[in-house]
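Participant: here is the input, now give the coordinates:
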Amino acid sequence: MSSFETIVPALAEALEKRGYTALTPVQQAVLATELGAADALVSAQTGSGKTVAFGLALAPTLLGGAERFTDAGAPLGLVVAPTRELALQVRRELEWLYELTGAQIASCVGGMDMRSERRALERGADIVVGTPGRLRDHITRGALDMSALRAVVLDEADEMLDLGFREDLEFILDAAPAERRTLMFSATVPRSIATLAKSYQRDAVRISAGGEAKQHLDIEYRALSVAPADRENAIINVLRYYEATNAMVFCNTRAAVNHLTARFNNRNFAVVALSGELSQNERSHALQAMRDGRAKVCIATDVAARGIDLPNLDLVIHADLPTNPETLLHRSGRTGRAGRKGVSALIVPNNARRHTERLLNNAGLTATWASPPSADEVLRRDDERILADPAFGEPVSDDERGFVETLLERHGAERVAAAFVRLCRGSRSAPEDLLDVAPFTPTGDRPARRDEQPSRRDDFGDSVWFSLSVGRRQNAEPRWLIPMLCRTGNISKREIGAIKMQPEETFVQIAADWADRFLAAIGPDRKLQNNIAVKRLDGTPDLSRAGYQPPKPDKKPHRGKRPFEANAPQGAHKPKFEKRGQPERTGATETKPWAKKPGKPKFDKPRSDGPAKHKKPKNRPG
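Facilitator: Down below sits the predicted model:
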């Protein structure tokens, strides 16, 4: 093929056997003639074929013009990856790519038997793939000979720095020969990566494989607004709606992974968990269950899932929002790989919608804002799948015909069809009913501020008034009332109209079509936080009570003041105080004027005329 002309022949043949018909942009970029044997800093999207790309780029350097590797000795190439799973995945990719060259490929990763790795290195390896910590251990112990090294690849370099491997990477690069070739591959190129490249690369060529500045076209981003209490129910409905062959759910903590795994197991989902507390054997079994179809949903933390490449992963769900744009890109990059389409769904609580909008903008992504699939939408999607089942297009076999006729004669076509539908629906987890959430309009979709008409509360539209049992005297203010109403009542600021503050209560205007949902969200006790009572009013409230209200008769007047009297002359309410006379100082004990009770009289003990008594000194030995 013309696109494979510049590739080492043995690797080109391996690509054809694998079914490759064209190279991805990053693979074409590393084979460009202007790159030659120079160092390179490559930024490309996750899932764009970077492993095959650096495998193709390394071949001329490692083979040195030969068609096959000779007897393996000290390694010629070294690939460093951030996690065990990614390192083992890279090894598998390089094994089929270099199969016809006779290359010996060894792996050195944490969690595996170090003695077996040492024996493999002693037998000889052409390429070594490993994680930073384990590679440093082998170098320190003298098991990994770096003297013959011709090229080093840092895969997912930004991830390795995020995981705190800078010191290990610098140790490995310092131990490698100075004239080596160094290739760095990274989804993003922050300042830390640029600094590392400047220190350990010589005149590196910067390659951006067309994906760094624009959105991955094979990934559909969806931001789903939910009530905070509905996060887990929304995830269930998303999983049920898409029915992906493989799906991955990301959480920020191990505790969240364990909680969701238990919840989804109870809901009849085939689920496995990946977190840092699992052993290497447990992680391998979990990934194998996803690959062979025994499990369909993988719930993982960011660290545990870095570098994982699962086949047919069509759906990524962010149960907890990513902490930064890089994490969002790495999570989403698990899907939409090798030309397949994928969906990245962010579960966004109401109070995190602005934060999510900034997160997407900083990542350079455009998402479709919507609500999660409702229970009715999930059931309709199930019906569509039943109707589209390819089994209906297959002819009835002779073995089946007799029993089919028996079923139809005994039960009839309608009852047989109904039983079939019940069986299909019963095998799946039931969808959840979700609370209605006000739609969210991203800032970019709103009209410019100068084109907007000034808002007027008297044009709010149909509304219902509510009374809250808190007012000015309880320090009520809209700045904390509005967030509390939105949070407890599952509404947004757009559904709140005028707020009228009274001394002992507050009147709030709510959009009419949200009034019933507002009350339902508050609950039957009609109480907000701090025991604030909510009462629905009929019509417009009476605002004539906004003036001064005298204190109730049963309340005691303020200390130092007398009850208010309308006809009292001016100045009559000023309290009169009499200046206390200074008591004469006498030999007796002075009585303090503010003392509640007089002190007890003190009696002088009889004093002896003799000398004062002293303790008898102890006789100590000299």
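Participant: use CA for all of it now, contacts and neighbours both
Facilitator: Fine.
Participant: ok, and the closest non-adjacent residue to Ser147?
Facilitator: Pro177 (6.4 Å; Cα to Cα, 6 or more residues apart in numbering).
Participant: next, count neighbours for that neighbour.
Facilitator: 15 (other Cα atoms under 10 Å).
Participant: helix, strand, or coil at it?
Facilitator: With DSSP: H, G, I helix; E, B strand; the rest coil as the basis, Pro177 sits in coil.
Participant: so it makes contact with Asp145?
Facilitator: No - judged on Cα atoms under 8 Å, Pro177 makes no contact with Asp145 at a distance of 10.8 Å.
Participant: re earlier: could I get the contacting residues of the residue nearest to Ser147?
Facilitator: 146-150 (Cα atoms under 8 Å, 6 or more residues apart in numbering).
Participant: of those residues, buried ones?
Facilitator: In the contacts of Pro177, burial by neighbour count holds for 146, 149-150, counting by 16 or more other Cα atoms under 10 Å.
Participant: I'd like the residues you listed written out as JSON lines, with distance to Lys341 added.
Facilitator: Below are those laid out as JSON lines (distance: Cα to Cα, whole Å):
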{"residue": "Met146", "distance to Lys341": "41"}
{"residue": "Leu149", "distance to Lys341": "39"}
{"residue": "Arg150", "distance to Lys341": "38"}
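Participant: follow-up on the earlier one: and the residue nearest to Ser147, how far is that from Leu56?
Facilitator: Going from Pro177 to Leu56 by Cα to Cα, to the nearest Å gives 22 Å.
Participant: next, the second sequence, to be compared with the first:
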Amino acid sequence: MTDLDIAAPLAAALEAKGFDSLTPVQRAVLAAEAAGRDVLVSAQTGSGKTVAFGLAMAPEILGGAGRLEAAAAPLALAIAPTRELALQVARELGWLYGEAGALIATCVGGMDYRNERRALERGAHVVVGTPGRLRDHIERGDLNLSALRACVLDEADEMLDLGFREDLEFILEAAPRGRRTLMFSATVPAGIATLAKTFQRDALRIETAGEARQHADIAYRAVTVAPRDREPAIFNLLRYYEAPAAIVFCKTRANVNHLLARMGNRNFQVVALSGELSQQERTHALQALRDGRARVCIATDVAARGIDLPGLDLVIHADLPTNSETLLHRSGRTGRAGGKGVSALIVTPGDFRKAQRLLQGAQVEADWGDAPSADAVNARDDARIMEHPALAEAAGDEAALSATLLERFGAERVAAAFVRLWRGERSAPEELSGTRPPAPTAPRDRPAFGESVWFSISVGHEDRAEARWLLPKICEAGEITKDAVGAIRVRQKETFVQIAKDAAEKFGTGGEFEDGMRMSRLEGEPVLDRDARAPGQRPAQRPAPLSGPRPGAAAAPRPGRAGPPGGDRDGESRPRPAPDGEAAARRPRTAPAEGPAPPRPRAAKPRDGEAARGPKGARPFDKPGPKPRPKPDGKPGKPKG
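Facilitator: Prediction:
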């Protein structure tokens, strides 16, 4: 680290913490070309991003001084998507800037608003918080950003996924224009790129090693089980690995509660994390894991974001994630800071293809196999007994009692009692049904397509286009069946579609068939001998329906603001659905006016044939149809004919 320009107080803190070297992302933000510039960094969770941006913004916070003076207003702001991640960031910055005398304040949902306001009034140098609560403090005048020199957006992609675009734009617009903005994100989708162009100046793009390479310390296992063996397989995996700490991911809080009850009955030391818990309950659960009082955490995706637990060596996906990004985020809870870990996916026959797509999209390879059997778990237990540290130690104060036990009961009975006590502390392994799920069927060879015409569509991977999403749109636009559509080849900026010659006449030379999407007829066949995506790029997530905003478009304003002083405004507090199916109720900021509330305006119901069309969705392939015949009461009736 001697070749890098690190402020003396921070270098002393790193040395006291035992840092011998820096991670690639930490070295990248300290490079000469990044000094004083806005940066857009893509790096995997667990790669040392918190220390990285703590080191990067040191010149703005310290200003060359060895120790900070009292601050009238915050000098730096760090924004995180969830309360756990925000509190973790505050802890990391606390020891990193401890030698410099920096005061760190937190503003997160679920905590006492008055305590946060008093911390801000005492003069915090750095403020860490979630977008909603930070906006509350700014609107109430408690958080003054006039002296802000640096602003960090941690896990920016997750904040956009959770719907915080409006809050982020409000916060960044309230900050001085001359500030330095650092954005850290696991991926850089169109929304992040748009946000960066709007609020960053001449930003330096920093990309660290790819996701698959950064997950080299994680061993992926795909465990194939019969549907009836899902839960027994989870129990046996936990018993087989006996990790100091493990996390089991479920889709919904109902699944979390169900699995919590089942595991509690089997003598597992287990806690749960879900959106229905208060902040105090969540804090107690995490502390139990850190203290060793609990060894297993069952959690939803939103509740577990930002968790960094020592000794977390095992991640189990009880429910498969919705996309490859979530798979990487889940698995990134283990294998951190050079440690080793295992990420196990529970795969039933109906989930084979989905699991394969997830692994392929994440660019990781998994070992496919069966769940550990009861015999395999018992064999692991026997091996651990033989390696127990107590057996390697010489007798001490207990020597006299040991001799008495041997004399009275004999060595064989004493050893048997030791084995029974060992096994009695653990859940008995589960007997699996032994029914092997059938292997996935091989894809059938598709017959020759015949004479065809090729078209190009003006969307590609950059627009999050996918073949399975485009197929119904094409069929609807030309009023054809899917059998008339051959190959669909998605490229970086466009897509090529093969249409049967007889059906191609319905499209003519092409035209606009969705708002912002054009279809053009080609002469001959397109060049298809190049890869469908850029090197290292993972397949994009499924795009939003074309009837809504196009990717990258600004989000529509919410109908109202919310949040009393004690309100919960982080990743699980919004009325919109979270990725794991959770949503928490919010209270209005102001009391409602007396009298009944005005009715909520309802969107006009689309006419027949317009369900998939955008607001400007006139299509050249549409045929005029009969108008609905009005009924006597004024309601539209069925079309004639």
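Participant: Ala363 of structure 1: which of the contacts of Pro177 of structure 1 is nearest?
Facilitator: Closest approach to Ala363 of structure 1 among the contacts of Pro177 of structure 1 (Cα to Cα): Arg150, at 35.9 Å.
Participant: so what's the residue count around the closest residue to the closest one other than its chain neighbours?
Facilitator: Closest residue to Arg150 of structure 1 apart from its sequence neighbours, by Cα to Cα, 6+ apart: Arg180 at 4.8 Å. As a burial measure, Arg180 of structure 1 scores 20 neighbours (other Cα under 10 Å).
Participant: now which residue in structure 2 aligns to Arg180 of structure 1?
Facilitator: Counting by TM-score structural alignment, Arg180 of structure 1 lines up with Arg179 in structure 2.
Participant: run through the residues that contact that match.
Facilitator: 148-151.
Participant: now the end-to-end length of stretch 19-29 of structure 2.
Facilitator: The first and last residues of stretch 19-29 of structure 2 sit 17 Å apart, counting by Cα to Cα.
Participant: same question, stretch 92-108 of structure 2
Facilitator: This stretch, stretch 92-108 of structure 2, spans 16 Å end to end (Cα to Cα).
Participant: what range does it cover in structure 1?
Facilitator: Against structure 1, stretch 92-108 of structure 2 falls on residues 93-109 (TM-score structural alignment).
Participant: for that stretch, buried residues please.
Facilitator: Buried residues in stretch 93-109 of structure 1 (16+ other Cα under 10 Å): 94-95, 97-109.
Participant: which of the contacts of Arg179 of structure 2 sits closest to Arg293 of structure 2?
Facilitator: Using Cα to Cα, those come closest to Arg293 of structure 2 at Cys151, 37.3 Å.
Participant: just checking, the closest one is part of a helix?
Facilitator: No - assignment of Cys151 of structure 2 by three-state DSSP gives strand, placing it outside any helix.
Participant: biggest separation within the buried residues of stretch 93-109 of structure 1, which pair?
Facilitator: Leu100 and Val109 (25.2 Å).
Participant: inside strands: which ones of the buried residues of stretch 93-109 of structure 1?
Facilitator: Among these, the members falling in strands are 105-108 (criterion: DSSP state E).
Participant: redo those residues as TSV? Include distance to Tyr20 of structure 1.
Facilitator: Formatted as TSV, these follow (distance: Cα to Cα, whole Å):
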residue	distance to Tyr20 of structure 1
Ile105	22
Ala106	25
Ser107	26
Cys108	29
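Participant: nearest to Leu121 of structure 1, of the residues you listed?
Facilitator: Ala106 (7.2 Å).
Participant: what's the spacing between that closest one and Glu122 of structure 1?
Facilitator: In terms of Cα to Cα, Ala106 of structure 1 sits 11 Å off from Glu122 of structure 1.
Participant: also Glu326 of structure 1?
Facilitator: From Glu326 of structure 1 across to Glu122 of structure 1, the span is 39 Å (Cα to Cα).
Participant: equivalent analysis for Leu97 of structure 1, please.
Facilitator: 24 Å.
Participant: with Leu346 of structure 1 instead?
Facilitator: Distance from Leu346 of structure 1 to Glu122 of structure 1, by Cα to Cα: 48 Å.
Participant: that older thread, return the closest of the buried residues of stretch 93-109 of structure 1 with respect to Ile482 of structure 1.
Facilitator: Of those, the one sitting nearest to Ile482 of structure 1 (Cα to Cα) turns out to be Val109, at 53.6 Å.
Participant: more neighbours: which of Glu326 and Glu122 of structure 1?
Facilitator: The residue with more neighbours, out of Glu326 of structure 1 and Glu122, is Glu326; 18 against 15, by other Cα under 10 Å.
Participant: does that one touch Thr188 like I think?
Facilitator: Yes - counting by Cα under 8 Å, Glu326 of structure 1 touches Thr188, with 7.2 Å between them.
Participant: can you pull out the strands in the stretch 101-250 of structure 2?
Facilitator: 104-107, 126-129, 150-153, 180-185, 204-207, 218-224, 245-250 (DSSP state E, counting those that start in this stretch).
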